[in-house]
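1. this is the structure alone, sequence omitted:
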């Protein structure tokens, strides 16, 4: 196993986030890296025959992925080292009847996906990406991923002269205030349709296919500004979708470095930002069905799960120097001080004292600092795939993350040291010989 240095790792992270404007593109980017590393794709419609020493991956809905190394050690004894994250991020999604004509402009009707910080979507150079379904020349439905890449839309702010309260008491109406402008309307406005725009994009990206009619789409807007290493001493990474593509990339790189003695699994699911309740979300059956096919015998599967553990990785709130009062004074993580163990007495995070103890040992072995996050007692906190996976699958779980500013903004901020630090801990986790879910003394 060759550990990457921090600069190389961060450049890989930046490239991955840039190539992944939607969950569909994130899953495709991960699948390509897995194939290049010798992993074989499994089709859910086919019979599986998984062999010890084998490396596999499976994709559902084009947006959720499980990658698995079948260790040579017996599963019932050694368990599975699981690492989980999610592929989706808050965004603006294009509505089905997308075209709006208003005051001489073509605009797009959009719907807010997840808990987006809406103010950050104004005055950004926006593009569109996602999945498009169409009728092919053989009269069958097909789908492809599209990415316009170029800045083709913007949501302009209203000038302060027309809203004198903008800096004191501004509210944003999600129905009327955030509709992006595409271009000026033509004299004959009906000559432009959104379906025609998508058809032209398909033909541009895939000249070998014969798309006859657009049937439907799932499209997101995204900020085209490239990720960057910023700060006077280059200590920060600024980018869209760090929550939670950063964790997906950490888990992927650590898995690619893992050996084949122990069984290791990466699961990156969609729809976490809206509750995970879907066929490809953490509250759905994807992981449980994978484990059922991996270990068909119920007793053996339960024994394997007893020896297993899940690290749920999702970004944590770094203590904001302008709003330090929003944090518990004793639990305010600082950027570049190491990964954060996330704790909540009401199980919004799935961390237990035992899973936390093991993670602290892993950090010590990897020579990485570790921090803790607990929300103020008078404030609610978010949640992750951790409690959901723990409840659905019955596996011991830990919630961790990299400290981050501006979570759910179009441009979030993390430390340049922290993602690489979490990767080193994940490598240690995948390499550790002892079954992670078995604790002595009971």
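-> Thanks, I have it. Just so it is clear, the structure is predicted and the values come from calculations on it, not from any experiment.
2. could you use CA atoms for every contact and neighbour count after this?
-> Noted.
3. can you tell me the helix or strand for the spatially closest residue to residue 145 that is not a sequence neighbour?
-> Counting by Cα to Cα, 6 or more residues apart in numbering, residue 131 is the residue found nearest to residue 145 once chain neighbours are left out, at 4.4 Å. According to DSSP states H and E, residue 131 maps onto strand 126-136.
4. go on, residue 144?
-> Of the helices and strands defined by DSSP H and E, residue 144 is found in strand 141-147.
5. would you check that residue 220 makes contact with residue 91?
-> Yes - using Cα atoms under 8 Å, residue 220 is in contact with residue 91, at 6.6 Å.
6. follow-up on the earlier one: what's the angle from the strand holding residue 131 to strand 141-147?
-> 160 degrees (axes from the mean of the first three to the mean of the last three Cα atoms, to 10 degrees).
7. so which elements touch strand 126-136?
-> On a contact count with 3 or more Cα pairs under 8 Å, 6 or more residues apart in numbering; DSSP states H and E, strand 126-136 meets helix 23-36, strand 141-147, strand 211-223.
8. about what we covered before: now do the contacts for the residue nearest to residue 145.
-> Taking Cα atoms under 8 Å, 6 or more residues apart in numbering, we find residue 131 in contact with 24, 143-146, 217-219.
9. cool, and residue 431?
-> Applying Cα under 8 Å, 6+ apart as the definition, the contact partners of residue 431 turn out to be 258-259, 262.
10. mind doing that once more with 7 Å?
-> Residues counted as contacts of residue 431 (Cα atoms under 7 Å, 6 or more residues apart in numbering) are 258-259.
11. putting a second one here so we can go through both:
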């Protein structure tokens, strides 16, 4: 039986800091970029020419580079001597999480309550957003063409639940929530709701003059910070584990691989996409052109031809890392009876015969080799036959780029809740396996 590496609580502490600093996808890529800069990576603009001169601004030379686009980030490290047809080893993840997002006309209210109009993003467990202190984060666009991140990191909004005295049926019929009527948060008192109140408030928060904000992408988030849980602090409760846990693990693995380039025979890549929770069909989603464009330009910048690109992608492997379902102690019958991934048991390998996950036998072998190298145990997940499973960026990546892809992750409870839970050791075990994969 394999022996797990000793749990590094420092890794999980750092994950908690990363999640706290990343209340929106835009903050997540900004936090990731800051970490990459400290590790020696340099940003490359998509609008610049990517030549083969090996200059500081060129991604063709050796070293680490990254590209930012909205809520997505692609980062890679070119080891010295890499040929144009050198294959890539890709870690795929996503930066977005289900939440409540601000509508274009955000100011509303009724009966003496001032409210913010929100739209449901993705598939959140809606009841988990009730009676929870919410902040607001995202980005705003200014009249001069610039962009600013915004984070109101304090209790600002709340979605109040109806008292049981006014809905006795909740005890027998369960909680019934209408997405339009029941999830609009309150943020003040008064009958004088005026168009522009929320944006004027955010301009004040940012120290901007009135009327400077002309566009916005804003969302709510729970302000309660991540915390260790349990008698022995062996559990982690946190918002946005889906899927900042994988983004953070990918960053740790990429920077570790870049610190020892002599171990690399492939080009390690981290691809952190936006909009996975809504189908990935955007310019920053896995079904968009961003990853393919970066890989192709990287090959060509090293003097490669279309033939070199085809050779590189034919030998490329991607680990699509996203959270999965740990067996639930109160609902064990909802899981496949022979596949019960346990929290603390190491990363999971996701398999689905109908290609909702991209893993096949060859992919399993790749992941098993990485876990064996890292000394990390792994588990297998398949869904109950009567309950169709979700999907990930894995099948999209495989189909769009012709890349062998393996779906993996960490087993959690309360997926898509405003606050999710995993074993405190599992993020470190995942990062260890990802590092071994990049160095294989």
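-> Good, I have the coordinates. These figures come from a predicted structure and were not determined experimentally.
12. mind putting the helices and strands packed on strand 126-136 of structure 1 into CSV with distance to residue 348 of structure 1 and mean neighbour count?
-> As requested, those are arranged in CSV below (distance: least, Cα to Cα, whole Å; neighbours: other Cα atoms under 10 Å):
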stretch, distance to residue 348 of structure 1, mean neighbour count
helix 23-36, 24, 20
strand 141-147, 34, 18
strand 211-223, 28, 20
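13. nearest to residue 105 of structure 1, out of the ones you listed?
-> strand 211-223 (18.1 Å; Cα to Cα).
14. that closest one vs structure 2, mean deviation?
-> Superposing on structure 2 places strand 211-223 of structure 1 at an average distance of 1.6 Å from its equivalents, by mean Cα distance after the TM-score superposition for structure 1.
15. what packs against the helix ranked longest in structure 2?
-> Among the elements of type helix in structure 2, defined by DSSP state H, the one spanning the most residues is helix 241-258. For helix 241-258 of structure 2, the helices and strands in contact under the criterion 3 or more Cα pairs under 7 Å, 6 or more residues apart in numbering; DSSP states H and E are helix 9-20, strand 88-94, strand 267-273, helix 426-439.
16. so that helix versus helix 25-38, what angle?
-> An angle of 20 degrees separates the directions of helix 241-258 of structure 2 and helix 25-38 when computed by the same axes, to 10 degrees.
17. and the contacts of helix 241-258 of structure 2?
-> Helix 241-258 of structure 2 is contacted from outside by 15, 19, 39, 77, 91, 93-95, 97, 268, 270, 272, 321-323, 420, 427, 430-431, 434-435, 438-439, using Cα under 7 Å, 6+ apart.
18. again, 6 Å this time
-> 93-95, 321-323, 431, 434-435 (Cα atoms under 6 Å, 6 or more residues apart in numbering).
19. and for stretch 85-93 of structure 2?
-> 246-247, 266-272, 308, 311-312, 315-321, 438.
20. that older thread, mean per-residue distance, the strand holding residue 144 of structure 1 to structure 2?
-> Once the two structures are superposed, the average separation between strand 141-147 of structure 1 and the matching residues of structure 2 is 1.0 Å (mean Cα distance after the TM-score superposition for structure 1).
21. quick check: that strand aligns to which part of structure 2?
-> Aligned by TM-score structural alignment, strand 141-147 of structure 1 falls on residues 145-151 of structure 2.
22. need the residue closest to the centroid of structure 1.
-> Among the residues of structure 1, the one closest to the centroid is residue 87, at 2.7 Å (Cα atoms, centre = their mean).
23. can you give me the distance of that one to residue 16 of structure 1?
-> Applying Cα to Cα, to the nearest Å, one obtains 12 Å for the distance of residue 87 of structure 1 from residue 16 of structure 1.
24. ok so, going back, out of the helices and strands packed on helix 241-258 of structure 2, which is closest to residue 157 of structure 2?
-> Among these, the nearest to residue 157 of structure 2 by Cα to Cα is helix 9-20 (17.9 Å).
25. which residues of structure 1 does that closest one align to?
-> Aligned by TM-score structural alignment, helix 9-20 of structure 2 falls on residues 7-18 of structure 1.
26. if you count neighbours, what's buried in the matching stretch?
-> By neighbour count, with 16 or more other Cα atoms under 10 Å as the criterion, the buried positions of stretch 7-18 of structure 1 are 9-10, 13-14, 16-18.
27. closest to residue 385 of structure 1 among these?
-> Distance to residue 385 of structure 1, by Cα to Cα, is smallest for residue 17 among the buried residues of stretch 7-18 of structure 1, at 20.3 Å.
28. if I look at the closest one, how far off is residue 250 of structure 1?
-> The span separating residue 17 of structure 1 from residue 250 of structure 1 equals 12 Å under the rule Cα to Cα.
29. before we move on, what about residue 322 of structure 1?
-> When distance is defined by Cα to Cα, residue 322 of structure 1 is 29 Å away from residue 250 of structure 1.
30. please say which of the two ends up with more neighbours.
-> Comparing residue 322 of structure 1 with residue 250 by neighbour count (other Cα atoms under 10 Å), the higher total belongs to residue 250, at 24 against 7.
31. map the more buried one across to structure 2 for me.
-> Using TM-score structural alignment, residue 250 of structure 1 lines up with residue 249 in structure 2.
32. re the thing from before, residues contacting the residue nearest to the centre of structure 1?
-> 23, 268-270.
33. just put these in CSV and tack on distance to residue 237 of structure 1.
-> As requested, the contacts of residue 87 of structure 1 are arranged in CSV below (distance: Cα to Cα, whole Å):
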residue, distance to residue 237 of structure 1
23, 21
268, 22
269, 24
270, 24
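34. OK, contacts around the equivalent of residue 300 of structure 1 over in structure 2?
-> Alignment note: residue 300 of structure 1 maps to residue 308 in structure 2; criterion TM-score structural alignment. Each residue near residue 308 of structure 2 by Cα under 6 Å, 6+ apart is listed here: 84-85.
35. so residue 308 of structure 2, which of the three states?
-> Three-state call for residue 308 of structure 2 (DSSP: H, G, I helix; E, B strand; the rest coil): helix.
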